[in-house]
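Peer 1: I would like to see how this sequence folds:
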Amino acid sequence: MQLRHQIVALAIGPLVLVILVVTAFITWQSSTLARSSIDTFERNMLKAKETELLNLTNLALSAIKDVYQSAGADDDAAKERVRQILTSLDYGEDGYFFVYDYDGNNVVHPRQAFRPGHNWYNLVDPDGDKVIANLIIKAKEGGGLHQYKWEKPSSGEMADKLSFAAGLDKWRWMIGTGVYLDDVFVQTASAKADLRRSIGDTFLIVALIAVPAVLLVFATCMWITLHERRMADGKLKLLTQRIIDTQEEERARLARELHDGISQNLVGVRYAFDLASRKVKGGSGDAALAIDRGIEALNDAIKEVRDLSHELRPRLLDDLGLTAALTSLAEHFSERTGIGVSVESTAAQTLAPEANTALYRIAQEALTNVERHSGASHVHVRIWSTKGRVRMSISDDGTGFGNNRGETKAPAGGLGLRNMQERMAHFRGILLVNSSAEGTILTAMMPRSANLDSIAVDAA
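Peer 2: This is a model prediction of the structure:
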């Protein structure tokens, strides 16, 4: 997986996961709350029905109270009077009172004329419930509620019914009335349908928010990735061009050194030995003088080659370390330019070879800038260590490159300074430049990870 794909995955993956978790939680919480509300509503409706049944039963018992209390156990006239009263006490289209004796024989049923005079003790509803037997049991227990299925008079269809049964023990009668619960269940079903619609709306709202958010994050990540990639490509092109330019400058410098120095000296050596050869062949006595001049020119050429080799890669850096290499660099610089250079080192040799090379090149570039731009008469190079971190400062007493307000600017072109900064950035180090009219102080700070022991631990 490429880096930009990893970035997109890391950005979108957690977002999608959070959206799914939040959506699931909201849905669960909404569903739980709605079901709780529906259950509460259904319980309240049933409670209201129960209260209504108790009130109706008390009303019926109050209507027959005088007749029942004054009658005997076998008073057929009183029983007939009670039958008439209960038959006339129907209420609404589906509301009525019914009476069965304890053996299951129907005594009163205003809505189903075929039931009186017949025994219905073993009658069962579509769910297998023994309706009459259970109602008689409730009546014998002192009164109670029972739910079952019964034909609804207004529609002729089976529906859930809740009845309250009470006992007239003197006559061994069970008197009861009931209410149908289909209206309760219709309202409950409507509430559940509303719940499903609400959940669907919740999902829709979350989708309308989440999908654009995911697309926005995806588009933002892609834009950032492409933007960073374009910037990286641009920087890479600039770095590549800068490397090519630096290589060409170095090649041009080497070509000038070879042409103006070594090549001229070697040409002089050839002319000197040609002259000595002609004098020897001609029997002249001053041939030795021509040979001495040729040897002197050859020594100059050897010195030029040694100096050039030292600039490219000093052997002292590999053999004796950074301090010795910087001391040698300072001596050659002073000899060539006449600018005094002092080297002070209190740091142990703890840096890795690559870090030593980076500091050496930084010092080499800094001395070159001093020679070209500062007009300084003295340079001080100091190397020390703080908490295991090697530091190097190069200070001069030149004019610096700040303006009159003390602001710091890079010298024209700035290629040398950028090269030094990139060398330090490679080791995650810091390069500080403080320039003023009194001079310039350049400080290179290596991190602890540039030490030999840190690199050894990383390699292990």
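
Peer 1: hey, let's count contacts and neighbours off CA atoms from now on
Peer 2: Noted.

Peer 1: what packs against the strand or helix carrying Leu298?
Peer 2: Assigned by DSSP states H and E, Leu298 belongs to helix 287-312. Applying 3 or more Cα pairs under 8 Å, 6 or more residues apart in numbering; DSSP states H and E, we find helix 287-312 packed against helix 264-282.

Peer 1: in a helix, Arg391, correct?
Peer 2: No. Arg391: not assigned to a helix; according to DSSP: H, G, I helix; E, B strand; the rest coil it is strand.

Peer 1: my guess is it meets Asn356, correct?
Peer 2: No. Checked against Cα atoms under 8 Å, the pair Arg391 and Asn356 is beyond contact range at 11.3 Å.

Peer 1: for the stretch 51-200 of the chain, what spans make up the strands?
Peer 2: 97-101, 106-108, 144-151, 158-168, 173-180 (DSSP state E, counting those that start in this stretch).

Peer 1: which other helices and strands contact the second one?
Peer 2: Packing partners of strand 106-108 (3+ Cα pairs under 8 Å, 6+ apart): helix 76-88, strand 97-101.

Peer 1: I'd like those written out as JSON lines, with mean neighbour count and distance to Glu52 added.
Peer 2: Output for the helices and strands packed on strand 106-108, formatted as JSON lines (neighbours: other Cα atoms under 10 Å; distance: least, Cα to Cα, whole Å):
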{"stretch": "helix 76-88", "mean neighbour count": "16", "distance to Glu52": "17"}
{"stretch": "strand 97-101", "mean neighbour count": "24", "distance to Glu52": "13"}
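
Peer 1: I have a second one here; can you model it like the first so I can compare?
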Amino acid sequence: MLYRTKLLLLTLIPILAISFATLWVLDLQSERLSARQSETLENMILASRKEELRNYLSLAENAIAPAYNSFLKTRRIAQAEAKAILRGMSASEDQYFYVYDSTGTTIVDPRLSFMQGKNWIGLENINGRPVIKELIEAAKTGQDFYTYTWQKPSTKEYLPKLTHAKYFERWDWIIGTGIYLDDIDQQIDVQRGVMQNSFNRSRTTIAFLALAALSATTLTMWVFQFTQQRMADAQLRRLNARLVDVQESLSKRLSQELHDGLSQLLVSARYGLEAVLGGSSDKKIEATTTSAMDTIDTAIKEVRRISLGLRPTVLDDIGLAAAIRGLGKEFEANMSIPTAVTTMPVGDLLSDRAKTALYRIAQEALTNIAKHAVAHSASIDLSTNRRFVRLVIEDDGKGLTQARPRARTQGLGLRNMQERIDSFGGKIKITSRIDAGVTIDVLMPISQNTQEE
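Peer 2: From the prediction side, this is the model:
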């Protein structure tokens, strides 16, 4: 894995982890808060409904109080008046008053009239609870409220019902009323929906912020890496240029020392041997001296060849165009490969460093042709315009193949050609055609390299 990929992952993973953890905590807290609010709301509604039932029962008690407390009427007449009053006080189809005696006999039930006059003490609801018996016991023991499942008259559904009853001891009556609780669940569901929508908006906001943070971080890292990469590339080009300058400087000094020092010593030694040969008539000495002179001639040629390879003096003496022509002729003579050379004078359009770079590229290209191309011909073209000096080297060999990876990096190599030309802001294009040769096209800009030292 690349370093920048690792850095990006190390930056993004904590953001993702925090975002997921935040969403998880939000879900957990939302469930807890929803449960608490639902419970609170339910308790508030129940408290309101209980107060409502107390008020209803208080109204009923006040309404029948004249009859219940009267000593002027017979019990039968007073109870008949109370029954009529209670039947007429129904607030709605589902809100009414009922009356039982302590034995479980129905005295008043405006909705289930068939139950009146009958004893239902053993009646059980759908849950198996003896609701009439429990309701009577709750009223007689002073328990304010009692909850059970009962059929709702308006819908015929069996729903939870909250009832409030009171025991009237003189008449042995249990008078009560109730409210069905299904609307409480509806209100709670509505409140839960509102909260859920709020939590969903919060989740969306957090997810959007997390995505924005990831995008911003990725963009920042990309810009940072791109900037750092450009800075590193620029520094690398400067370093490569400096290394090339140092290499050329060392090569020039070594070339001069070989030419001015060792070459001169060899020439002096040869002259001394010629003097010895001219003054001696001994055949043995003559043969030995002649052999030594041949060896020295070979050494002088080798020194000159090495010196020329290290630093072509023709660049300093007669310029780049002449040096390129000489390089082409030498290549043709040594390799017996016909080489067409076309050059235009460069003059002061390029600095010495830029000229040396072009010469080295041409030198390396010809070396690669000689070693790897199996070419029948080659060509070199050096031309200029107002913006560039252009160098094109072509051959008709077998081209670059994946089977010869090292051939690309011999000496300076193709990559080093690229790095060398990059240090001057130039461009190099290498085109390979299988069994049709290679073309190296180099553009050296004039504006950046004129008199650059």
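
Peer 1: make CSV out of the helices and strands packed on strand 106-108 of structure 1 and add distance to Ser342 of structure 1.
Peer 2: Formatted as CSV, these follow (distance: least, Cα to Cα, whole Å):
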stretch, distance to Ser342 of structure 1
helix 76-88, 127
strand 97-101, 122
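
Peer 1: tell me which of the ones you listed lies nearest to Ser37 of structure 1.
Peer 2: Among those, the nearest to Ser37 of structure 1 by Cα to Cα is strand 97-101 (33.2 Å).

Peer 1: now Ser34 of structure 2, nearest residue through space, not along the chain?
Peer 2: Arg192 (6.5 Å; Cα to Cα, 6 or more residues apart in numbering).

Peer 1: got the residue ranges for the strands in the stretch 201-350 of structure 2?
Peer 2: Under DSSP E, counting those that start in this stretch, the stretch 201-350 of structure 2 gives strands at 339-343.

Peer 1: which secondary structure elements does the helix of greatest length in structure 1 contact?
Peer 2: Assignment by DSSP state H gives helix 182-256 as the longest helix of structure 1. Using 3+ Cα pairs under 8 Å, 6+ apart as the contact definition, the elements that helix 182-256 of structure 1 packs against are helix 3-70.

Peer 1: in structure 1, which residues correspond to the helix or strand encompassing Arg360 of structure 2?
Peer 2: Under the criterion of DSSP H and E, Arg360 of structure 2 resides in helix 352-368. Mapping helix 352-368 of structure 2 onto structure 1 (TM-score structural alignment) gives no aligned residues.

Peer 1: following element in sequence after that helix, please.
Peer 2: Downstream of helix 352-368 of structure 2 (by DSSP H and E), the next one is strand 378-384.

Peer 1: what range in structure 1 does that next one sit on?
Peer 2: So strand 378-384 of structure 2 sits over no part of structure 1, by TM-score structural alignment.

Peer 1: same check on stretch 314-322 of structure 2?
Peer 2: Going by TM-score structural alignment: stretch 314-322 of structure 2 matches no residues.

Peer 1: for that stretch, list every residue counted as buried.
Peer 2: 315, 319-322 (16 or more other Cα atoms under 10 Å).

Peer 1: can you name the two of the residues you listed that sit furthest apart?
Peer 2: Leu315 and Ala321 (8.5 Å).

Peer 1: tell me how far Arg353 of structure 2 lies from Val267 of structure 2.
Peer 2: Per Cα to Cα, to the nearest Å, Arg353 of structure 2 is found 32 Å from Val267 of structure 2.

Peer 1: let me redo that: His259 of structure 2
Peer 2: Counting by Cα to Cα - His259 of structure 2 and Val267 of structure 2 are separated by 11 Å.

Peer 1: so between those two, which is more surrounded?
Peer 2: Using other Cα atoms under 10 Å, the more surrounded residue of His259 of structure 2 and Val267 is His259, with 19 against 16.

Peer 1: wait, what's in contact with that one?
Peer 2: 303-304, 307 (Cα atoms under 8 Å, 6 or more residues apart in numbering).

Peer 1: neighbour-wise, which of these leads?
Peer 2: Neighbour tally across the contacts of His259 of structure 2 (other Cα under 10 Å): the maximum, 22 neighbours, falls on Ser307.

Peer 1: contact partners for the closest residue in space to Ser70 of structure 2 that isn't next to it in sequence?
Peer 2: Distances taken as Cα to Cα, 6+ apart place Ala78 nearest to Ser70 of structure 2, at 7.6 Å, with adjacent residues excluded. Contacts for Ala78 of structure 2 (Cα under 8 Å, 6+ apart) come out as 67-68, 70.

Peer 1: is it possible to get CSV of those that adds neighbour count?
Peer 2: As requested, these are exported to CSV (neighbours: other Cα atoms under 10 Å):
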residue, neighbour count
Ala67, 20
Tyr68, 19
Ser70, 11
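
Peer 1: of those residues, closest to Leu239 of structure 2?
Peer 2: Closest to Leu239 of structure 2, out of all of the contacts of Ala78 of structure 2 and judged by Cα to Cα, is Tyr68, at 113.7 Å.

Peer 1: surely the closest one touches Gln79?
Peer 2: Yes. Counting by Cα under 8 Å, Gln79 is a contact partner of Tyr68 of structure 2 at 7.4 Å.

Peer 1: distance check, the residue of structure 2 positioned farthest from its centre against Asp172 of structure 2.
Peer 2: Centroid-distance maximum for structure 2: Leu72 at 92.7 Å, with Cα atoms, centre = their mean. Here the distance between Leu72 of structure 2 and Asp172 of structure 2 works out to 19 Å (Cα to Cα).

Peer 1: tell me, how many residues neighbour Met1 of structure 1?
Peer 2: 7.

Peer 1: next: Leu208 of structure 1.
Peer 2: 11.

Peer 1: tell me the counterpart of it in structure 2.
Peer 2: Structural alignment (TM-score structural alignment) places Leu208 of structure 1 against Phe208 in structure 2.

Peer 1: residue contacts, that match?
Peer 2: Per Cα under 8 Å, 6+ apart, neighbours of Phe208 of structure 2: none.

Peer 1: same thing with Ser307 of structure 2?
Peer 2: 254-256, 258-259.

Peer 1: export those residues as CSV, with columns for distance to Thr367 of structure 2.
Peer 2: Shown next, in CSV, are those (distance: Cα to Cα, whole Å):
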residue, distance to Thr367 of structure 2
Leu254, 22
Ser255, 20
Gln256, 24
Leu258, 23
His259, 24
